[in-house]
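J.: with the sequence up front, the predicted model follows.
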Amino acid sequence: MKKLFFICCLFGAASGITPSLSAQDLSKKVPLDPNVRIGKLKNGLTYYIRKNEEPKNRAELRLAIKAGSILETDDQQGLAHFMEHMNFNGTTHFPKNELVNFLQKTGVRFGADLNAYTSFDETIYELPIPTDSAGLLDKGLLVLEDWAHGALLDPSEIEKERGVVLEESRMGRGAQQRMRDQFLKQILNNSRYAERLPIGKDSILKTFKPATIKAFYKDWYRPDLMAVIAVGDFDPNVVEAAIKQKFGSIPAPTKPKQRPTYRIPLDGSTNVAIVTDPEYPQNLIQVIYKQPEQKEKTLKDVRDNIIIGLYNSMIGQRMQELTQKANPPFLFGMSQYGSFMGDLDAYTSVALAKDAGSMEVALKAVLEENARVQKFGFTEAELDRSKKDMLNASERAFKEKDKTKSVNYTREYIGHFLNDKPFMGIEAYFDLVKKNIDGIKVTEINHVASKYITDKNRSVVLMGPEKSKADMLAEAQIRKILAESGKDVTAYVDDVLDSPLLSTEPKAGKVVSEKQFPKLGMTELTLSNGVKVMLKPTNFKNDQILLKATAKGGYSLFPGERPTGMFSSYMMESGGVGPYNQTQLQKFLAGKTVNAGPYISELTEGIGGSTNPKDLETTLQLVYAYFTEPRKDAEVVGGLLANQRAYLENQQKTVTPDKVFSDSLNAILTNHNPDRRPLTPETIDKVNLDRALTMYKDRFADASDFIFTFVGAFKIEEIKPLLEKYIGGLPSTDRDDTFKHPNIFPPKGRIEKTVYKGMEPKSKVSLILSGEYDYSPENNVQIEALQEVLQIKLIEALREEESGVYGVGVSQSTEKIPSGHYRFSIGFGCAPENVDKLVKRTIDEIGKIKTNGADKKDIEKFVAESNREMEIAIKTNNFWLDYLDDNVFLGDDLEEVFEREKLLKSITVDSTKVAANKYFNEDNLIKMVLMPEKK
């Protein structure tokens, strides 16, 4: 789907720039990746097949249809999306809800894995499927075949689904929707796109006849508008044969309707929309310079895209620098070129102002930054840094070519089918980048601004709170600012520094002991300064190393100083390290894969980061600097805190229904403890930078109680010298630290509260069950099982049977630190008149599990989902980083992960009955309901 506003990837949409070409022939068409098998059946259906073993024993299947809401007739508005729903409610081989039931048994989760979406121009169905069980892949393709032409569209199922879709529509209502409805026609030039939002119209959703949706299905779900995409760990020949057998028999329509193409007309004008709403808490400005879409067809177009990527990177850096000033002109600002909507691209500038009175400053700031580039261009140094970053990113992608997830490939092939966007493969792309990036001149980059920032086809949108309407800019003022922007702008001054990252070399320590964990493939080092380092080399990624360091303490050791404690690490990181301020540090690290930063939470402090083998030493230098050379920058911190204060003031001026609800629930859950109150402007006033520096230095003065964990592409013997130097050289006082228990728990007993806030006829319900807990692997798995079986039951009950919700969420959390505690949270949105009925049904479903235990089939689904999820997780660096860090920190058995299968076997109908009666304790139940304001 093309996004309404400014979202695009680094390599943007093709630009149509005419650069001075290198000797390489760039007039050739973009070659398609030869690793993909593309074919077309006689009935017109297209297919894409690629063998890919990441992850192993899995396939990603997609059905893409060039049919969305843009094709709806007046009496079909919303039915393209409704049709998507109906494909999960009865097809030829999977009647009623049997599709979801079948897939859950294979370990595929509804919503999280099995999903679909409908946009203006397309509908996409997504199905990940295991390939290591006989017949499952074939069954997955059968699902796609049913979606393509086997929807039953049973009138009784349509009636049941009306409520679900209407609830989805209800949940989308609010300030954003009301404001969008005011300006959408204006910025889309009264095109059909403004009249065909995928959710449709409630009046039609409530009353349409089954024949009307059947007509849409017959007209547009046809093979010449479809593509089947299969990427995964399988034999491509087998998959191709199955696609031909299943989809080749779908008859082509004898007299197909012509699939019209709708456009957004450009008339050269500048239109301005100023919209306000009583429930909108921010002050947002968007300036959209619309352009005809530029298709990527030749290698020259790919080179042009590289230019766009470099431009976006450099203007992004400049906008970020503005937020690091002593008095930032906005809370957030950005400019970039990318896809927009329909047949348009756009250069979009966005600014989030501090308040309505600051909108002029914010608007001028983004316009002047654009004008600065138009008038003076970028510097050679800026371009050099951006080139290094792009080359580094391309090289990393190339190195990981055999580790690319199958889901990433499906997105490329969908783009090719829907929008003719070519995919050349990372090998060819990296080769093109290497051959062309050096030849790109700064004059070519500067041409982007003059080409796309014009006084034609502009839309300016100001969005703000109703209360601040009088303080907002008027249309005449906006047009005057547009006309005069950039008149007095001066050239950009590049703030760079070229000094060693560390002022003094660390005094290296030594490895004093090693402990092997053969089953885990892990080694524990103890360094001479007392620091323990957990090392797990892996081959999950070719060019990735993840690191984490954790210690106990946090700002709990500074009672009464929570405001400063909460912001302490943020303020110190914002100052940079050693001789480098934050802006200079970012520029110094250009072209390197170096990411590391400190944190201080209530109970812990630590550092997290990622790098690769080439840049590991620089990353360790940065880690060492965060411990030993924190840098205080009063001007930057002053600006950051001023922005934070302004943001909170806006929140107080216009309190949204969701914020009232969440704040009220938080107050109850924390027993109205003052240390858990939401942040306010007065909180920011209590933040003290000097005190933050003291706290920070105290928490990072002693590394001996830190546990460092490294996971990824390294060899232990090769990185030992670096660890001895930079980790072994950290300061150590050998203190024995721990945290101070905050002693904040949810209250016991039954508590019910209803909050009346909001203009729309929609409600929100939250039910919380909590209590003390004996933290253990055995209990944890029972809690996990309860969460999943209750989730399954509530989807069946509240969505499928009652048709009263679009979605329902059940989450669980268990804590060992600071003390044993568990919590179940159940949440859903619904119509106000249905709250009592749906809450009662929820309590009834909980009661059934307490009385009878979970259904055996639901336990089987949980076990299958858990096993499938773990199969993927244990082959990722992120899983092992978090697992090892958590288990060491909590003092749990490091080999607990290998007991997972045994633990899952302990889940039975009887065990869930016992667990439900223990943990679904309705004597400790918090019920919070959000209702619209009484009229």
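T.: Thanks, I have it.
J.: going by C-alpha atoms from here, please, whenever you check contacts or count neighbours.
T.: Noted.
J.: which ones are touching the residue nearest to residue 64 when sequence neighbours are not counted?
T.: Nearest in space to residue 64, with sequence neighbours left out and distances taken as CA to CA, 6 or more residues apart in numbering, is residue 124 at 4.7 Å. Neighbouring residues of residue 124 by CA atoms under 8 Å, 6 or more residues apart in numbering: 62-65, 116-118.
J.: of those - the most surrounded one?
T.: Counting neighbours by other CA atoms under 10 Å, the top entry in the contacts of residue 124 is residue 62, with 28 neighbours.
J.: my read: it touches residue 127, true?
T.: Yes: if you go by CA atoms under 8 Å, residue 62 and residue 127 touch, sitting 6.2 Å apart.
J.: which strand or helix spans the residue nearest to residue 64?
T.: Following DSSP states H and E, one finds residue 124 within strand 123-130.
J.: centre of the chain to that strand, how far?
T.: How far strand 123-130 lies from its chain's middle: 19 Å, per CA atoms, centre = their mean, to the nearest Å.
J.: then this one, side by side with the first:
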Amino acid sequence: VEQYNQSLVEQLASTMLNNRLGELVNSNNPPFTYGYVYHGGTYARSKEAFQGMAMVKDGNQLNALKVLLEETERAKRFGFTQTELDRAKAQVMSNIERTYNNRDKTESDILVDEYVRNFLEQEPMPGIAWEYEDTKKFLPSVTLAQTNEVIKKLVKDDSRVVVITGPKKDNVQMPTEAMVLNTFEGVKMADLKPYEEKATIKNLVKPFKSEGTIAKTENDAKLGTTTWTLSNGAKVTFKKTDFKDDEIVFAARSLGGSSVINDADFIKTQFAFPALSEAGVNGFSKADLTNYLAGKQVNVNPSIGNVTEGVSGRTTRKDLGTAMELMYAYFTGLNYNPDAFNAYKTKQSAMMDNLLSNPQFYFSSEHAKFMNQKNPRFVGIIPTEKEWANTDYKKAYDIYKEKFSNAGNFQFYFVGNIDEATFKNEVLQYIASLPSSGKTSTFKDTGYRQITGDYSKVYKKGKDPKSMVTISYIGETPYNEKEALALEALGEVATIKVIEKLREEESGIYGGGARGGMYKVPFSNYSFSINFPCGPENADKLTKSAIAELQKLIDKGPEQKDLDKYKEGEYNDDKTNMKDNMYWINALTKNQVDGSDKYEILNYQEKVKALTVKDLHDVAKKYLTKGRIVATLMPEDGWEKAKKEDAKAETAVIKAGAAK
């Protein structure tokens, strides 16, 4: 008990320090993309340590270390505030309360992980019921003196390890050991001030009286859903479940998305849309919101996608009101803050600047450029400095405001352990009151397509002897529900054959698989691909073997045993999926977006059962006999020599070991 309670005190101290770091990350001048501290296990299983980590832009590693040390030193010298402690207690209690409330629906992998830690690390395993009761009893008794004392004990001047990583670049100087030690000494002597508590949000949304009403109610007994059409035109569909004892997931969708934006404006705004929520709402910053939501299980994310705009999120029954309040604020009160956008760019650049030096990412990026060479809207899968310079934050903000000013074009979905009476009040207050223009919109097909035909492309990047192969088939075709399922099944069956041949028989790969599908939106199309990593010396041979396996499927169709194996897996997955709130949300929104059969989720097993070997054979002959594109990642020239030298060195080590 004492050990567990001590871990709670340490958790509170780490939570408070991480909340401070979070405020810095969410500020308009972030020192790093993200950073955190914790006390716990290390790479050495028998050792624990107080650890801090930050991700930064090239050349800023020393400054990030300085910020981590300064905030830790500030807490060590001056301690925390009572408001911070109260907030941290609420966070810890909220997290364990949610786990406790869902204790009878805990996923098996979470339990298994706990058993493994108990066996390998002797971590106590009293069970969630005991942990919840002990936390509820012990947490209120924890004082500031305890948390302030624990941070002093955890942060020491000896046994320190500093690891600094970064790419080798001529224009970037890596910190030296002397520079790191000077940073430590500088922080010890620094004139730091105590942490200043920010004013807390009292009302995220000013109290108001909603005039909204429910104009129409429709029940669907098959799906177990109820749909309300509200006085402002918005629709709300909800399904009460007991899949989790304390979970409500939700989504709102309106058709249109970026597809209705003209090419020039799309290029200027596409990378700004994800940044918009960084500005906060109703005059409150993102850091203010984070503090306001501390101790609440609320996650709300607005977005503008290719064919829809909307909101998605997750909450609990107790915190549903706060989630609805925040969703209302994203519809009506998104802040405009260029400084927040610039801070977002800084953080994103720190993450993305070196991605193209990663061979696998470079491969994906360059091949995407090749495939989309006829699409003027495609400028890359991540923004470069050029794209950021061309990005128009104000235009993106205006587009968002226009789209979210018309709630009548949205349909809202809620699935979970909903109390209908409480839920109805929240809907009338925060959704029925949203502004609406009465206009309807839908998405459009821009007309741009990826290239099709027979191509073979080789991309060279990196020094390590690692390769990646992608074999793909894409094109337009009228949507056919039976063919769509057969193509998906063919992907799973092809995965079985590719794994058998390339990994089991030829020992050439250590992963990989195939995937097939057919899609309605924004235009009817199909795709099928095989992907696998391998050694560069085997890339050509294994590509031919994979194509040969596909040819067998084209010539003879799959074996019955492989189709049966696929079906068995689908039956098991479907049983699990049907008890998952998020799975139901996705199924309900899919019907709105692509007009598919809304009862598809109920009939899936029957459709899988009806699949035959002939169905898969037919789609293999129809879709895998034309337009094959083979893309291969290879190391840069000279990799063969480097591999031979590595092999010689390895042999020398083995001989030396044997002699010894």
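T.: Alright, I've got the coordinates. Because the structure is predicted, anything quoted here is derived from the model rather than measured.
J.: any idea what the TM-score is?
T.: A TM-score of 0.93 describes the superposed chains when it is computed by TM-score structural alignment, normalised by the length of the second structure; 633 aligned residues with a CA RMSD of 1.8 Å.
J.: coming back round to it: the residue nearest to residue 64 of the first structure pairs with which position in the second structure?
T.: Structural alignment (TM-score structural alignment) places residue 124 of the first structure against a gap in the second structure.
J.: do residue 617 of the first structure as well
T.: Correspondence of residue 617 of the first structure to the second structure, assessed by TM-score structural alignment: residue 321.
J.: with the first structure overlaid, report how far the helix or strand encompassing that match is off on average.
T.: Using DSSP H and E, residue 321 of the second structure maps to helix 320-332. Superposed on the first structure, helix 320-332 of the second structure shows a mean distance of 1.0 Å to its aligned residues (mean CA distance after the TM-score superposition for the first structure).
J.: quick check: longest helix of the first structure.
T.: helix 299-322 (DSSP state H).
J.: and for stretch 597-617 of the second structure, what's in contact with it?
T.: Contact with stretch 597-617 of the second structure is made by 222-223, 483, 485-487, 489-490, 553-560, 563, 567, 570-571, 574, 587-588, 591, as judged by CA under 8 Å, 6+ apart.
J.: quick one: that stretch aligns where in the first structure?
T.: Residue span in the first structure matched to stretch 597-617 of the second structure, by TM-score structural alignment: 893-913.
J.: run the chain-centre distance for the matching stretch.
T.: 31 Å.
J.: from residue 346 of the first structure, how far off is the residue nearest to residue 64 of the first structure?
T.: According to CA to CA, to the nearest Å, residue 124 of the first structure stands 25 Å off from residue 346 of the first structure.
J.: what do you get for residue 472 of the first structure?
T.: 25 Å.
J.: secondary structure class of residue 671 of the first structure, three-state.
T.: What DSSP: H, G, I helix; E, B strand; the rest coil gives for residue 671 of the first structure is coil.
J.: now check it against the second structure: what is it aligned to?
T.: Using TM-score structural alignment, the equivalent of residue 671 of the first structure in the second structure is residue 373.
J.: same question, residue 576 of the first structure
T.: Under TM-score structural alignment, residue 576 of the first structure pairs with residue 280 in the second structure.
J.: run a quick neighbour tally on that match.
T.: Applying other CA under 10 Å, we find 22 other residues in the vicinity of residue 280 of the second structure.
J.: distance-wise, check it relative to residue 560 of the second structure.
T.: Counting by CA to CA - residue 280 of the second structure and residue 560 of the second structure are separated by 56 Å.
J.: with residue 237 of the second structure instead?
T.: From residue 237 of the second structure across to residue 560 of the second structure, the span is 41 Å (CA to CA).
J.: and what of residue 4 of the second structure?
T.: According to CA to CA, residue 4 of the second structure and residue 560 of the second structure sit 54 Å apart.
J.: between those two, who's got more neighbours?
T.: Neighbours per residue (other CA under 10 Å) separate residue 4 of the second structure from residue 560, with residue 4 holding more: 15 against 12.
J.: the more buried one maps to what in the first structure?
T.: Aligning on TM-score structural alignment places residue 4 of the second structure opposite residue 302 in the first structure.
J.: kindly report the same for residue 294 of the second structure.
T.: If you follow residue 294 of the second structure across to the first structure using TM-score structural alignment, you land on residue 590.
J.: with residue 174 of the second structure instead?
T.: Match for residue 174 of the second structure (TM-score structural alignment): residue 472.
J.: what's the answer for residue 77 of the second structure, then?
T.: Alignment note (TM-score structural alignment): residue 77 of the second structure maps to residue 375 of the first structure.
J.: and its match, how far is that from residue 389 of the first structure?
T.: Look at residue 375 of the first structure and residue 389 of the first structure: by CA to CA, they are 25 Å apart.
J.: show me the strands in the stretch 101-250 of the first structure, by range?
T.: Secondary structure of the stretch 101-250 of the first structure (DSSP state E, counting those that start in this stretch): strands at 115-118, 123-130, 226-232.
J.: oh sorry, the question was meant for the stretch 251-400 of the first structure
T.: Counting by DSSP E, counting those that start in this stretch, the stretch 251-400 of the first structure has strands at residues 270-277, 284-292, 332-341, 344-352.
J.: of all the ones you listed, which lies closest to residue 675 of the first structure?
T.: strand 332-341 (28.3 Å; CA to CA).
J.: now stretch 348-357 of the second structure: buried residues?
T.: Across stretch 348-357 of the second structure, burial judged by 16 or more other CA atoms under 10 Å covers 348-351, 356.
J.: what does it rub up against?
T.: 32-33, 55-58, 167, 361-362, 365, 382, 384, 461-462.
J.: mind checking how far it is from the chain centre?
T.: Taking CA atoms, centre = their mean, one finds the center of stretch 348-357 of the second structure at 17 Å from the center of the full chain.
J.: still on that earlier bit, roughly how far apart are the match of residue 671 of the first structure and residue 452 of the second structure?
T.: 11 Å.
J.: ok, now residue 20 of the second structure?
T.: Residue 20 of the second structure is 51 Å from residue 452 of the second structure, where distance means CA to CA.
J.: between the two, which is the more surrounded one?
T.: Here residue 20 of the second structure and residue 452 are compared on neighbour count by other CA under 10 Å; more neighbours surround residue 20, at 20 against 16.
J.: thinking again about what came up before, can you put the contacts of residue 124 of the first structure in TSV and add distance to residue 752 of the first structure?
T.: Formatted as TSV, these follow (distance: CA to CA, whole Å):
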residue	distance to residue 752 of the first structure
62	45
63	46
64	46
65	47
116	36
117	36
118	38
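J.: of those residues, which is the nearest to residue 515 of the first structure?
T.: residue 62 (46.8 Å).
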